[in-house]
Structures are given as C-alpha cells and as structure tokens.
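In: Mind folding the following:
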Amino acid sequence: MARNARSHHLTQGPQRTPNRALFRATGFTDTDFDKPVVGIANGFNTTAPCNMGLNTLAARADWALREAGAMPQRFGTIAVSGGVSMGTPGARYALVSREVVADSIETVCDGQLMDGLLAIGAGDNDIPGALMAIARLNIPAVFVHGGTMKPGHLHGRDLSIVSAIEAVGAYGAQRIDLHTLLDIERHACPGAGGGMSAANTMAAAAEALGMSLARSSTGAAEDAETADNAGASARALMRAIDLNLRPRDLLTREAFENAIALVMAIGGSTDAVLHLLAIAHAAEVPLSIDDFEAIRRKVPVLCDLKPAGRYMTTDFHRAGGVPQVLRLLLDHGLLHGDSRTISGRTLAETLAIIPGEPDPQQAVIRPWRDPVHSEGSVAVFRGNLAPGGAVAWIAGITSRSLTGPARIFDSEQAALAAILDHRIHAGDVIVIRGQGPQGGPGMCALMIVTSILVATGLGHQVGLITDGRVSSDPHSLVVGHITPEAAVGGPIALLQESDSITIDIDHQRLDVQLSEADLASRQAQWHQPAETAKPGAVLTKYAKLVSSASEGAVTR
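Out: Next up is the predicted model:
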C-alpha cells in the first residue's frame, strides 16, 4: 500500500477494480499498485522564458522518482509572465495566475489522492502559487526552481530584462535612439530562466523556508546542475514520504521569519511581502506585514544584486548563493537554525559545511562588518493615506522625503502619457490608483512608469504612490501596495488634484495634509464606482473574492 495511505483505493475496497483498470491505461503494472503515487506539477510553457526549460526538469524528476520506487504522474499548470504583459491590460492577470496555479495543483493532487508532490516553477507568480498549494495540501512535497536566466552581453556589460525596461524609458525620454534600444532588446534576454526580481526572490525564499534543497534556487536554467537538482529533489521527496515529513512540519512561524530575513539580506523584491503572507495564510501560520518591518530593522542588506545593485543572480550563485547568506544570518543570531528542511536535516545542520565568511575574492556577498546597507530593503509604511499599511523599497534611496502636490491618475497609461508629455515636474507626487487587487483587478506592477521616470531624470525628483505593485528600484521615491485600496474607498480614493502629499522615508510615513475632519467629509461624499463589465470570468471572480494587499491578496 502507498506509504501514507492516500492511494489506498488502488489496493483495497469495492472500487479497486475500475480504479486499477484506469491506472493500467496510464502505465501501471501489477507491481506498481503498492507504490506511492507522486504528482509532478509542471509549469512548462513557451509563452515566457522563465518556464521554457521545465520539461527537462520534469523528465529528470520522473526518472528519479521511478528509480526510487514511486509512480510519478505528470500534469501541467499555467504561468503568466508579468514581464511579458507589463504595461498592457494583460498585466492584471499576472497576480491572478498565482491563485490559478495554487488551485489547479490542489485540485489535481486532492482529486487524484496523490501521496506526494514535486512542483516545478520559475516565474514571479507560479513559484508562490506552487508553494501555496504545497501548504494547503500538506502532503510530502518539494519545490524545484526552474533556474535563473543567464545575463545578456553588449559592449562589455551584462544585461537583463531590467536593462531592456530602462532602455524603453530612455528611448521614450529621447535619451537613446531606436538603434540603441533595439540593440539592447536583442541582447538582454539570451535564453530560458527567470530574473532577480520576484521570481528569484521567491525561489530563494523557498530555500530558506526549507521547501527546496540547499543551493538549488540560484543556478542557471540552462546549466546541467539545475536538472541534477530536479533528480536530487525527487530523491529527497521519497525520503520525506518514507518519513511522512509534511510541509506544515517545515512551514512554521520560525521558517517564515527565516525567509523574511533572507529576503531582506539579499535586497529582495517587494512582492515577497505579498507572496510570503499568502503562503503563510495557506499554511495557517499567523504572519502580518508588521513582522516584515520588525525583521527588516535587524537585518542588513548583504548582497549587491540587480535590479538595485551591480551583480546578476548567476554571480550570486558562484559567490555562494543563498546558503552563504543564511550562514551569515545564522552566525549573527538572525536565523532559527533548528527549523527543519525537506532534506530531513535542520537548517543549522545543512549550513554546517558553509564557510563562516564569504570568499574575499568576490564582491557580491559582503562580509557582515561591511554590508551594502545597514538595514533591510523592504519597508512597511503607515500614515493617513495608508492606515492598513503600504510597502516600499528603501535601501539606498538618497531622497529621504518629499512633500508635493498630488497628480492624480486612474491608469498606468494616463500617467505614462503625462510623463512623456512633460506634464510632470520636479516636486510632484504621482498618484496611480485603482490598481489594487480588487480595483485592478489583479494589482498590476508599474515598472515601466518608474523606469521612464528614471530615464527622464525625474526619478529622485518626484514621488509615486499607488495601490498597485511597484518595482524594487533605488532610483525612485515610490510607495506601493497601499491599503485600503481605492476600490474599497481607501484614503487614496479621496485624493484630489494638488492635495499636498508627504512621503517620508526615515519615518516610513505616507500622509496627505488634510485633517481627519476633511478626510471624513470626503469619505461621506465618496460612492463606490458603478461596477463595470470586466473581461472574462476570471477577473470578475477574483475581484469578488480577493483580500487586501496587506493580507497577501489571497482569495477567500
């Protein structure tokens, strides 16, 4: 019988014969029915480079599971690339796809009574979606990262998708010509893999959570070691099935604190707040945005990584990757070393072989005594514009505060047009609202707006606030994830053109210079906008079910 009895219907009970007949059609023989049935959730597609290489990993995992005595069952999940859809209406589906991924994996694994799960993903949203499903199902599981994209090269410098985004902004600001833009575009993304944005941040977080094997989150998608890791992960999963080691044995409160500390130390994406909150919710672990702030103040930024720094994820991998950073955190009392991992060992046991100091010959991972920044990168803001909280990337921001007139926009496209038409001036605070989880629907990421602001020279001279998502950009004074969002009548919905707004980095405040009485008066006059038809059922359902960004934008 399968080792944790999920597949008992294959070997006993009145439905044994028809079930076994169907399984025989998929390749089962007489000797296979007492083996654990393990799902391989494969996010392969060719719509984006993140997921192009995943079939190779699924095949390697399938072979390793069979060798270890399991009966693997492959099935597909989806992925929507926020990078591909950026700046278009399609961007609304990126965060929504996280829920679809989680729901689809849960549906197949529970519907087929699988004994274990090996989930493979590589994109901004399918990684957390897979981890949410793993937490919900709570059957022995492991996450396999599809790998990072190797850097492109042009005129002696490394390029990435961020280079292409910035080039679009520079071209829009007439700082480069079309030939230069196309040259960067042609060389920026050479092949399969994700970037050091939300995708690689969440892959690294999965490793810190104990749900992925050590050193598995930062290898290049096209390198042999990434396929080797898929095989090793399959063998680790079989050991977990033997031990009945389940995700919620690993996904403890302490594990989430480890992941948050890691995100802060590597200078990770602001999206990590949304995603870790959502995974914790799925695991029924209490976690709030205030926990991120408490940890941020203790943890320095130790890595000089793009998009804010100098180095690529492949450089980080060669320098020691996630294990090296975790060892530094452990040695300085900022990691729960007794947290268990999918390998069966504790985090401290796993890190015992890692040097106590990073290799002095590299500059990607700094020694503790010489951090890139003294405190973590992703900060939580409060204020009368964000009573439920907001999120900003603050490491290295030189403009520490700004008070200026609000420039109100209800779409990303309208804000872009105003910037390119030179209607935005130094000292302005751009407000892009109606972009939250419910109002989007889907919470678009506004990376093109921030890139064009930088390209036009306005990055440090203006502010930008939004209830949508924002990029991890050290060149702009940007606050996102504002809650409550505009769609539910949050204070951002009450703003009027030229209201005076203050963004204060040092005190982590976001305020409009209006009294409580003024805000109450505007609130009394505010009316929920009439519901307009949303394209497709997916966005309609999402808008009705989604929670706030401060709760992880989970569907309920």
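In: When you work out contacts or count neighbours from here on, use the C-alpha atoms and nothing else.
Out: Fine.
In: How many residues are close by residue 281?
Out: Residues contacting residue 281 under the criterion other Cα atoms under 10 Å number 19.
In: Next one: it from residue 442, what distance?
Out: 18 Å (Cα to Cα, to the nearest Å).
In: What's the local residue count around the residue lying closest to residue 170 once chain neighbours are set aside?
Out: Nearest in space to residue 170, with sequence neighbours left out and distances taken as Cα to Cα, 6 or more residues apart in numbering, is residue 455 at 4.6 Å. Other residues lying near residue 455 total 22 when counted by other Cα under 10 Å.
In: Here is a second sequence; please produce its structure as well for comparison:
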Amino acid sequence: MGKRFTPAPWPRRLRSQEWYGGTSRDAIYHRGWMKNQGWPHDLFDGRPVIGILNTWSDLTPCNGHLRELAEKVKAGIWEAGGFPVEVPVFSASENTFRPTAMMFRNLAALAIEETIRGQPMDGAVLLVGCDKTTPSLLMAAASTDIPSIIVTGGPMLNGYFRGERVGSGTHLWKFSEAVKAGEMTQEEFLEAEASMSRSSGTCNTMGTASTMASMAEALGMALSGNAAIPAVDSRRRVIAQLSGRRIVQMVKDDLKPSDILTKLAFENAIRTNGAIGGSTNAVVHLLALAGRVGVDLTLDDWDRCGRDVKTIVNLMPSGQYLMEEFFYAGGLPVVIKRLGEAGQLHKDALTVSGATIWDEVKDVVNWNEDVILPADRPLTDQGGIAVLRGNLAPKGAVLKPSAASPHLLVHRGRAVVFEDIDDYKRKIEDEALDIDETCVMVLKNCGPKGYPGMAEVGNMGLPPKVLKKGITDMVRISDARMSGTAYGTVVLHTSPEAAAGGPLAVVRDGDMIELDVPNRRLHLEISDAELAARLAAWQPLPDRPASGYAWLHQAHVMGADTGADLDFLRGCRGNPVGKDSH
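Out: Below you'll find the predicted structure:
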C-alpha cells in the first residue's frame, strides 16, 4: 500500500514570507523592488507565491509556444488566490545544443535547483516539453522538494507526405536511409522536410518528449490526461489553467514531490513505459530522478517491472499512428487503466491532484482500439526495456524490444568496430568496409564521459552497401543513447562505458559477439584471460574539455546504469531559507 497523504494545516507561514513578510528593512527591500512592476501591497500578505519555471526559447522550437501557455497557468493561479511569477530558466534544446543536449540536462537541473532554492517561491509549475527539459526540471524540483506540478507543451500535429503519415524523427531516419539506398531522391527528401514539423509542439511520435510527458503523468506529477493533448488544441490551454489552480492548493496542503515520487510511483512509470513502447531515454532520466528524491531504483527494477508488460500503444516508432490519434483514443489514462485491470498498477499511488492514480483513470473509455490495442492483440507481448548483462556489459545495457527486429533478438555476429563517432563517419560509406548484414556494428566512446554527454548516436545508420540489398536493420551496440523516435535492434547504454575502461573499449574487429535478448545476455566471445589482458593494456583517451562546464561534467558524471547524473547532485537537499545578506 502507498503511504497516505495528510494535508498540512492552513493557514501557516509560507516560505515566501521569509522575503516578503513583516515590516523589517529586508522585507521592505524585497517588496519594494517587486512593486516597481505595479503589484498591490496585499499580494505580499501571505498568499502562495508560485514560480512558473518556463523553458521557452526561440532556440528550443519544441517549447516555442510556452509563453502563451504560461498566461493560462497564471490565470489559474490568480483564480485560486495565488501570486504567479514567471521565471525563464535554462532550456536544453534537443535540436541545437552541441555536443548533445544530454550533456546539459544536469547543468539545467543544477541551475534550476538554485533558482528555486534562492528565490521566494512556495510552489512551482514546471513548464516543459523538449526532451531534456522535463527530466531536468523534475530533478530540480525533487532536490528542493517544494510543491511542484508538470505542465507539458504537448505534441505537434500529424505530419503527412504524399498521403503517408510522417512521424517527426522516425521518418527523418527512414527517409535518410531511403536516400542512401537509392529509393528516394535528395529533392524528395527536401520536399518531405516541410511536412515533418507543421505545428508548435514536441515530436508527434512516442519519442522521448512524449515518453517523458507520459512518465510525468504516470509518476503522478502532472494532472491526468496531460501527456497527449496536442500543443495547438484548446484543451492544452485548459489543462494549463487547471494546473495553475491546482498548484495553489498543493502549496496550502504542502503536497511535495517526496510525497508523490515513491518507489511505487516509479514502478508504475516503468510499467507504463512498457505499455506505450516508450523511449530508452526514460531509463537514464528516471534513474537520475530517483537518485534525487532518494528512491532506490536500479536497472534490475526496469527489467523486473517491465518484462511482462504488453505494448498496447500502436504509435511510431514501434507502431503505426501518432500522438494526435493517441489523444483522440483517450490518451495515457486509458493505458494506465489497462495496467490496473491487468494487476500491473499500484492503484493507491498518490498524484498531484490529491487523489490516487486509480481514482483518476478508473472510468475512462478507449475510443479507438486500433490505436490503443486490446490486451489480446498487443503490439508486443513483452514490451518494456530489456536489460542485458554479460562480460561485454557487466553493469548492464538496454534494448527496446518493441522497436527491434524479432529475427535479430537472438544473434551471433562478427564485430565491425568504430572507435568513436568520427571514425564511424569516416568509414561507414566506404564500399571497401568489410561488413554485411550478419555483422554486429560496435561504436565506442560515446557514453556520458566519452562523447562527452552520451549523444543519440547509438542507432548508427547502416552502410549503403547493406541498405542497397534491401536490409533495414542490423544489430548495433554502443555506450551511447538513441533518439526515442528511432527504431532497430540497438543495444544502448553499455556500462561501464568505453571511456571509463569498460569491456566495450577493448572489442576488436573480427571478435564474435552473442546477443540473446530472451535470456538477457550480451557476450563477447573471448576468454576471461584474454579480456583481462586487453583491459590491463587499455589506455584512456586524453580529456579534451572545451569549457568549464565540460570539465565539471567529465570529472563528476556517473555511469548510465545510475542515470548519468553528476555525483554531487544526488539526494534531496530540501529548501531551507538561507540568511538574507541585505
């Protein structure tokens, strides 16, 4: 049973009153400067001050509409008797940040934690969307533990190209491979570009953005139904306003992330990820979030909870449809209800609404069984995330079965090794490369330390000489991540990573590798003595940090098996109010 929540007595002195309460010189200083914006004096009388932490940026196009959404959040806060203050925060854009947005997830979480800690907020609305913005703000909220609620920007509308649904990201990979295979011209590829992103919002597939929106809802950190509403649908603005109302009551009740983010909540999210065919990126983000709130979550929990979950959401990249249809079918509440009916849900887990997760979903209806499939004809019988172990991945690696080719889930092949992403780019289009569809492509030095930042390069494009034979998938292994919009038989997050001296670092061309997903095995076919000798002779690559933060990241980032957080940021530090220096 989940722990029961007892609302705190109201009224009580709020955190913001340490800045604004009373008649001291310091209180007058803080209030006086705020009043230059025209705020009446009675707004500082003890009503909840709610920070709207907005990841809007012109360089984060997924979140480009969040300023408009923030106005609806403000309206809800005003209606409930709160005082909204909009605060722009670090926005890690997936499609512009180099070397990879993942390198800046932890920087964003660090900066936003200090934004919350150092300013007069009693509660926070986390206005997110693009892939890393959702986990980074959740991590910051968990570390400070003030009442917080997620509002996502929502997915963009369906794309169409010549009568075919176009999934953002998914069709980028598909069309790119088609060009290499000679099945599509470059001009046609450019024509298709216009159809890939035709409205505001995040990727319209079950990529990382939609997955993390679903994880926030399944964890109980967003209002029920939040995840799937399209960005431009009026109901997205309605849920933003309702979330603004709700956060004020959460502050009054003192309903905090630590009350919601329990082990039961994480297990619900893991099972939900399996049911929706969610991104492998959810693994590193939820592990990191659990580390911030103090929940003991491991890769073994991912395999234990997700192994027997059926994938029932028929969305790209695993299936046929897009997020727009998912919303029309009933969205995530229908999926969560199905889990409950299958005995795979902790029904009494608490949500930001103050009700249990089961109370929120028990009466919902599935309006389209082609999109959210019935249990007797799932997309995949065993969805979830497969956690592989063996001498090539002593601390684990992950694979998404719903996106893999069934005939490759048990495979033995010859390794073709790329030492890093630049080596891959130099070799992959060379007709002289000794590779065929039976080989195993191995990419090194692309993990948290190695890339640096663990970029989404694990779904390596196949060599043109193989694509021209009509082959669309091969086994690929790396210490990198892959986009949640991608697909294929791709082994990711191999730990320890190559740059940290993991066994992946010493794989050589011609080595035989065995992949056995049903038995969760990833094995390099050399003797223990040979492996030990290779590891003893291994030398790390020289560090080449390009900036101060890059140096900090290199020095303190942890492995993918624990969430790739910075070691000194794990744990909940709470929100004690420091001394006023004025």
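In: Work out the TM-score between the chains.
Out: Here the TM-score for the pair of chains, by TM-score structural alignment, normalised by the length of structure 1, is 0.94; 547 aligned residues with a Cα RMSD of 2.0 Å.
In: gap between the residue nearest to residue 170 of structure 1 and residue 419 of structure 1?
Out: Counting by Cα to Cα, the gap from residue 455 of structure 1 to residue 419 of structure 1 is 11 Å.
In: what sits in contact with each of these two?
Out: The contact sets of residue 455 of structure 1 and residue 419 do not overlap (Cα atoms under 8 Å, 6 or more residues apart in numbering).
In: Which strands and helices lie in contact with the longest helix anywhere in structure 2?
Out: Counting residues, the longest helix found in structure 2 (DSSP state H) is helix 234-253. On a contact count with 3 or more Cα pairs under 8 Å, 6 or more residues apart in numbering; DSSP states H and E, helix 234-253 of structure 2 meets helix 66-79, strand 123-128, strand 148-152.
In: what's the counterpart of residue 134 of structure 1 in structure 2?
Out: Counting by TM-score structural alignment, residue 134 of structure 1 corresponds to residue 141 in structure 2.
In: An error on my part: the question was meant for residue 228 of structure 1.
Out: Here residue 228 of structure 1 is matched to residue 238 in structure 2, going by TM-score structural alignment.
In: residues contacting its match?
Out: By Cα under 8 Å, 6+ apart, the contact list for residue 238 of structure 2 reads residue 72.
In: Any idea which residue is closest to the centre of structure 1?
Out: Central residue of structure 1 (Cα atoms, centre = their mean): residue 198, 3.7 Å from the mean position.
In: can I assume that one is in contact with residue 267?
Out: No: judged on Cα atoms under 8 Å, residue 198 of structure 1 makes no contact with residue 267 at a distance of 11.0 Å.
In: which residue numbers in structure 1 go with whichever strand or helix holds residue 529 of structure 2?
Out: For residue 529 of structure 2, the enclosing helix or strand under DSSP states H and E is helix 528-537. Aligned using TM-score structural alignment, helix 528-537 of structure 2 spans residues 516-525 in structure 1.
In: So which bit of structure 2 is stretch 118-125 of structure 1 matched to?
Out: By TM-score structural alignment, stretch 118-125 of structure 1 lines up with residues 125-132 in structure 2.
In: Report how far apart the opening and closing residues of that stretch are.
Out: End-to-end span of stretch 125-132 of structure 2 (Cα to Cα): 16 Å.
In: again with stretch 66-74 of structure 1
Out: End-to-end distance for stretch 66-74 of structure 1, by Cα to Cα: 12 Å.
In: which residue numbers in structure 2 go with that stretch?
Out: Per the alignment by TM-score structural alignment, stretch 66-74 of structure 1 matches residues 78-86 in structure 2.
In: re the thing from before, most tightly surrounded among the helices and strands packed on helix 234-253 of structure 2?
Out: strand 148-152 (a mean of 31; mean count of other Cα atoms under 10 Å).
In: once aligned to structure 1, how far is the strand ranked longest in structure 2 on average?
Out: Across structure 2, the longest stretch assigned as strand under DSSP state E is strand 410-418. On superposition with structure 1, the mean distance recorded for strand 410-418 of structure 2 (mean Cα distance after the TM-score superposition for structure 1) is 1.7 Å.
In: For the helix or strand that comes right after that strand, which residues meet the burial criterion?
Out: Per DSSP H and E, the first helix or strand lying C-terminal to strand 410-418 of structure 2 is helix 421-427. Using 16 or more other Cα atoms under 10 Å as the test for burial, helix 421-427 of structure 2 gives 421, 424.
In: which residue lines up with residue 163 of structure 1 in structure 2?
Out: Structural alignment (TM-score structural alignment) places residue 163 of structure 1 against residue 171 in structure 2.
In: make that residue 272 of structure 1, sorry
Out: Here residue 272 of structure 1 is matched to residue 282 in structure 2, going by TM-score structural alignment.
In: Make sure its match is actually in contact with residue 210.
Out: No: when contacts are counted by Cα under 8 Å, residue 282 of structure 2 is not listed as touching residue 210 (10.4 Å).
In: Who has more neighbours out of these two?
Out: residue 210 (28 against 25).
In: Now the aligned residue in structure 1 for the more buried one: which helix or strand?
Out: Alignment note (TM-score structural alignment): residue 210 of structure 2 maps to residue 200 of structure 1. Following DSSP H and E, the helix or strand that holds residue 200 of structure 1 is helix 198-209.
In: again, but for residue 40 of structure 1
Out: strand 37-42.
In: Just tell me the aligned range of that strand in structure 2.
Out: Under TM-score structural alignment, strand 37-42 of structure 1 corresponds to residues 49-54 of structure 2.
In: how big's the offset between that stretch and structure 1?
Out: Mean deviation for stretch 49-54 of structure 2: 0.7 Å (mean Cα distance after the TM-score superposition for structure 1).
In: Now tell me what touches that stretch from outside.
Out: The contact list for stretch 49-54 of structure 2 (Cα under 8 Å, 6+ apart) reads 16, 66-67, 70, 73, 77, 82-89, 120-128, 247-248.
In: How about stretch 441-448 of structure 1?
Out: For stretch 441-448 of structure 1, the surrounding residues in contact (Cα under 8 Å, 6+ apart) are 82, 86-87, 91-96, 165-166, 169, 412, 435-437, 467-471, 539-540, 542-543.
In: ok now it, how far from the chain's centre?
Out: 13 Å (Cα atoms, centre = their mean, to the nearest Å).
In: Stretch 371-389 of structure 1 now?
Out: The answer for stretch 371-389 of structure 1 is 18 Å, by Cα atoms, centre = their mean.
In: So for the helix holding residue 200 of structure 1, what gets flagged as buried?
Out: If you call a residue buried by 16+ other Cα under 10 Å, then helix 198-209 of structure 1 has these buried ones: 198, 199, 200, 201, 202, 203, 204, 205, 206, 207, 208, 209.
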